[in-house]
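Engineer: The amino acid sequence is not available; the structure is as follows:
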């Protein structure tokens, strides 16, 4: 019995490791490329064994055209602000839709279906609008767009999660004299706090990785880390080593953030509101 259990555990771990390596093969390849010299990167087929170097990481910190610290702070500010504001907007909206019935038949399907439209369709109009408002190369402009893009998904998820809150508890609070705002803030929000955290994390990851609008709405001051990595694509060639180094560093903040709050994600998508 012990041997069978041990073999099964070994097989489970083996399959899990193979699966993790397979799913993360693109990132592993990028990380390995960031540790290769330009000569090694140019070899075909690419070698599996090589002498690692940190020259590309040194270059992205010392390159005068690649302001890593500024790009990183722009990404953090934009991702955090857009995710937080999205949650603050969608929470009362989801409560009004699910618990009060406002906009359930028209507003909710209209907003959620907007996300099905390819975002590239809005790019020209968005650029012209923000150009006329003199908001090009401002963090505020990118934050607004990321909020608009995140709202349909966040609203749909929060409405779904909010439907699991027992109606009896809300009615008891109303009978005790609680207002709708108190019911939302003191009863509903604490009960779906893991779901709120999950929505915030998903919004943060999307905003961090978003490239299209961050590219067309930024020039220098509001450039994010994902857009900044494209600066190494020049007329003289593609600097793959520096792109790989910048990409590897760009993955670390959302990875650490997601790892820290993973228990909320697991709880929401496997057990709902259950503790």
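Structural biologist: Arrived safely, thanks for sending. Given the structure is predicted, the values throughout are model-derived calculations rather than measurements.
Engineer: Only C-alpha atoms from now on, for both contacts and neighbour counts.
Structural biologist: Will do.
Engineer: At which residues are the strands of this protein located?
Structural biologist: 233-234, 237-238 (DSSP state E).
Engineer: Redo the ones you listed as JSON lines? Include distance to residue 253.
Structural biologist: As requested, these are exported to JSON lines (distance: least, Cα to Cα, whole Å):
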{"stretch": "strand 233-234", "distance to residue 253": "23"}
{"stretch": "strand 237-238", "distance to residue 253": "25"}
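Engineer: quick one, which of those strands is nearest to residue 167?
Structural biologist: strand 233-234 (55.7 Å; Cα to Cα).
Engineer: Does anything pack onto that closest one? Which helices or strands?
Structural biologist: The helices and strands touching strand 233-234, judged by 3 or more Cα pairs under 8 Å, 6 or more residues apart in numbering; DSSP states H and E, number zero.
Engineer: closest to residue 152 out of the strands of the chain?
Structural biologist: Taking the strands of the chain one by one with Cα to Cα, strand 233-234 is closest: 33.5 Å.
Engineer: quick revisit: same list (the strands of the chain) but as JSON lines, adding distance to residue 30 and mean neighbour count.
Structural biologist: As requested, the strands of the chain are exported to JSON lines (distance: least, Cα to Cα, whole Å; neighbours: other Cα atoms under 10 Å):
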{"stretch": "strand 233-234", "distance to residue 30": "16", "mean neighbour count": "11"}
{"stretch": "strand 237-238", "distance to residue 30": "14", "mean neighbour count": "10"}
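Engineer: Nearest approach to residue 38 belongs to which of the ones you listed?
Structural biologist: Across the strands of the chain, the minimum distance to residue 38, taken as Cα to Cα, is reached by strand 237-238, at 10.8 Å.
Engineer: Quick one: the helices in the stretch 1-150 of the chain, in order.
Structural biologist: 2-23, 25-34, 38-42, 55-62, 68-95, 107-114, 123-132, 139-162 (DSSP state H, counting those that start in this stretch).
Engineer: want to try a markdown table for those helices, with mean neighbour count and distance to residue 262 as columns?
Structural biologist: Output for these, formatted as a markdown table (neighbours: other Cα atoms under 10 Å; distance: least, Cα to Cα, whole Å):
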| stretch | mean neighbour count | distance to residue 262 |
| --- | --- | --- |
| helix 2-23 | 11 | 16 |
| helix 25-34 | 17 | 20 |
| helix 38-42 | 14 | 35 |
| helix 55-62 | 16 | 29 |
| helix 68-95 | 20 | 17 |
| helix 107-114 | 14 | 25 |
| helix 123-132 | 13 | 33 |
| helix 139-162 | 21 | 17 |
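Engineer: closest to residue 208 out of these?
Structural biologist: helix 68-95 (5.4 Å).
Engineer: this is the comparison structure:
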């Protein structure tokens, strides 16, 4: 299939992009990397009247550390995240996750801002920014606003962005001393959409979690910051306690059933990832199998 007819405008600046969005409202779509947008248009899942191309806006690219925050421009490509020494040092979870995003051709064009704005619940990066307690920076006609990543995703392909706003950057707190990370997903083949995935950030001190943020994806209509993680913080993690947390997690999830997996399968795989994550972060492999030490 081919996309329905549409107009095209190439923005010359962020201000110009906002003017175009204000003029066309919800009839416009922003084009950055286009790796999700163009297939959706070709399948006639969406049919915008006009595409506002922001791909040439250098002001929205780049990675920098400022005042204890890693700032990533919205047009930063997946491949840039993979290659960045700042990302590897301060937010390695992003680097680890991007290696699972589709294939090199997609990673060479796709952008972090496009991935977040698209808000596919099976995508890796939305769960990562939730786990990292990141802030989404948005610019609109009345100025700039910042939204916690946990509040940004509203449902399947739905975010807190208004039609006349643009996602311009992501701010990630620099990892604290003792921070450690975990990323893993189940997919039928490498590069396929995840059946279930987990992006986690923890602070470990004297063999215990001082903090633990578990961002699950492909288990609901948006990335989930699991409340069950709270059971494992400031506690001596035993197989029994981990089993309680796994049960709480399964009760917390509301996964979809589709051609890839049943809801029950997704719940089960999520609890398996929880065990693997805790065992890896605490360097206690016996916990993965639920064996008493």
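Structural biologist: Alright, I've got the coordinates. Quantities reported herein were computed from a predicted structural model and do not represent experimental measurements.
Engineer: Could I get the TM-score for this pair?
Structural biologist: Once superposed, chain against chain, the TM-score is 0.23 (TM-score structural alignment, normalised by the length of structure 1); 106 aligned residues with a Cα RMSD of 6.1 Å.
Engineer: Excluding chain neighbours, what is closest to residue 72 of structure 2?
Structural biologist: Excluding the flanking residues, the one nearest residue 72 of structure 2 by Cα to Cα, 6 or more residues apart in numbering is residue 63, at 4.6 Å.
Engineer: wait, isn't the one you found in contact with residue 73?
Structural biologist: Yes - here residue 63 of structure 2 reaches residue 73: they are 6.3 Å apart, a contact under Cα atoms under 8 Å.
Engineer: How about residue 30 of structure 1: what's its closest non-neighbour residue?
Structural biologist: Residue 30 of structure 1 sits nearest to residue 244 (Cα to Cα, 6+ apart), 5.3 Å away.
Engineer: re earlier: go through the helices of the stretch 1-150 of structure 1 and name the closest to residue 269 of structure 1.
Structural biologist: helix 139-162 (10.3 Å).
Engineer: Who are the packing partners of the closest one?
Structural biologist: Partner elements for helix 139-162 of structure 1 (3+ Cα pairs under 8 Å, 6+ apart): helix 68-95, helix 107-114, helix 193-209, helix 212-216.
Engineer: of the ones you listed, which approaches residue 174 of structure 1 most closely?
Structural biologist: Closest among those, using Cα to Cα: helix 68-95, at 14.7 Å.
Engineer: ok and the closest one relative to helix 107-114, angle-wise?
Structural biologist: 150 degrees (axes from the mean of the first three to the mean of the last three Cα atoms, to 10 degrees).
Engineer: Give me the helices and strands touching helix 68-95 of structure 1, please.
Structural biologist: helix 139-162, helix 193-209, helix 225-228.
Engineer: Those: which one's closest to residue 171 of structure 1?
Structural biologist: Closest among the helices and strands packed on helix 68-95 of structure 1, using Cα to Cα: helix 139-162, at 14.8 Å.
Engineer: In structure 2, where's the longest helix?
Structural biologist: helix 263-281 (DSSP state H).
Engineer: in it, what's buried?
Structural biologist: Of all the residues in helix 263-281 of structure 2, those buried under the rule 16 or more other Cα atoms under 10 Å are 263, 266-271, 273-281.
Engineer: In the residues you listed, find the pair that's most separated.
Structural biologist: Greatest spatial distance in the buried residues of helix 263-281 of structure 2: 263 and 281, 26.8 Å, computed using Cα to Cα.
Engineer: Residue 268 of structure 1 and residue 109 of structure 1: what is the separation?
Structural biologist: 23 Å (Cα to Cα, to the nearest Å).
Engineer: how near is the nearest residue to residue 57 of structure 1 once chain neighbours are set aside to residue 256 of structure 1?
Structural biologist: Spatial nearest neighbour of residue 57 of structure 1, chain neighbours left out: residue 245 (5.7 Å); criterion: Cα to Cα, 6+ apart. Per Cα to Cα, residue 245 of structure 1 is found 17 Å from residue 256 of structure 1.
Engineer: Tell me where structure 2 has helices.
Structural biologist: Counting by DSSP H, the helices of structure 2 are 14-24, 37-42, 78-83, 85-90, 92-98, 104-107, 112-118, 124-131, 149-152, 239-252, 263-281.
Engineer: Could you identify which of those helices is most buried?
Structural biologist: Among these, ranked by average contacts under mean count of other Cα atoms under 10 Å, first place goes to helix 124-131 (a mean of 29).
Engineer: by contact count, what packs against that one?
Structural biologist: helix 92-98, helix 112-118, helix 149-152, strand 196-205, strand 208-217, strand 224-225.
Engineer: Now tell me what touches it from outside.
Structural biologist: 93-94, 97-98, 100-101, 112, 115-116, 119, 135, 149-150, 172, 197-201, 213-217, 223-225 (Cα atoms under 8 Å, 6 or more residues apart in numbering).
Engineer: Measure how that helix sits relative to strand 196-205, angle-wise.
Structural biologist: Using the same axes, to 10 degrees: helix 124-131 of structure 2 against strand 196-205 is 30 degrees.
Engineer: Helix 124-131 of structure 2 vs strand 208-217, what angle?
Structural biologist: With the same axes, to 10 degrees applied, the angle from helix 124-131 of structure 2 to strand 208-217 works out at 150 degrees.
Engineer: got the buried residues for stretch 242-252 of structure 1?
Structural biologist: In stretch 242-252 of structure 1, counting by 16+ other Cα under 10 Å, buried: 242-251.
Engineer: just to revisit the earlier point, can you report how many residues neighbour the residue nearest to residue 72 of structure 2?
Structural biologist: Other residues lying near residue 63 of structure 2 total 21 when counted by other Cα atoms under 10 Å.
Engineer: again with residue 215 of structure 1
Structural biologist: 18.
Engineer: Touching, it and residue 209? I think so.
Structural biologist: No - using Cα under 8 Å, residue 215 of structure 1 is not in contact with residue 209, being 11.5 Å away.
Engineer: hang on, isn't the residue nearest to residue 57 of structure 1 packed against residue 28?
Structural biologist: No - the pair residue 245 of structure 1 and residue 28 does not pass the contact test of Cα under 8 Å, sitting 11.9 Å apart.
Engineer: measure residue 215 of structure 2 to residue 147 of structure 2 for me?
Structural biologist: The separation that residue 215 of structure 2 has from residue 147 of structure 2, given Cα to Cα, amounts to 17 Å.
Engineer: cool, residue 199 of structure 2 as well?
Structural biologist: 20 Å.
Engineer: Over to residue 198 of structure 2?
Structural biologist: 22 Å.
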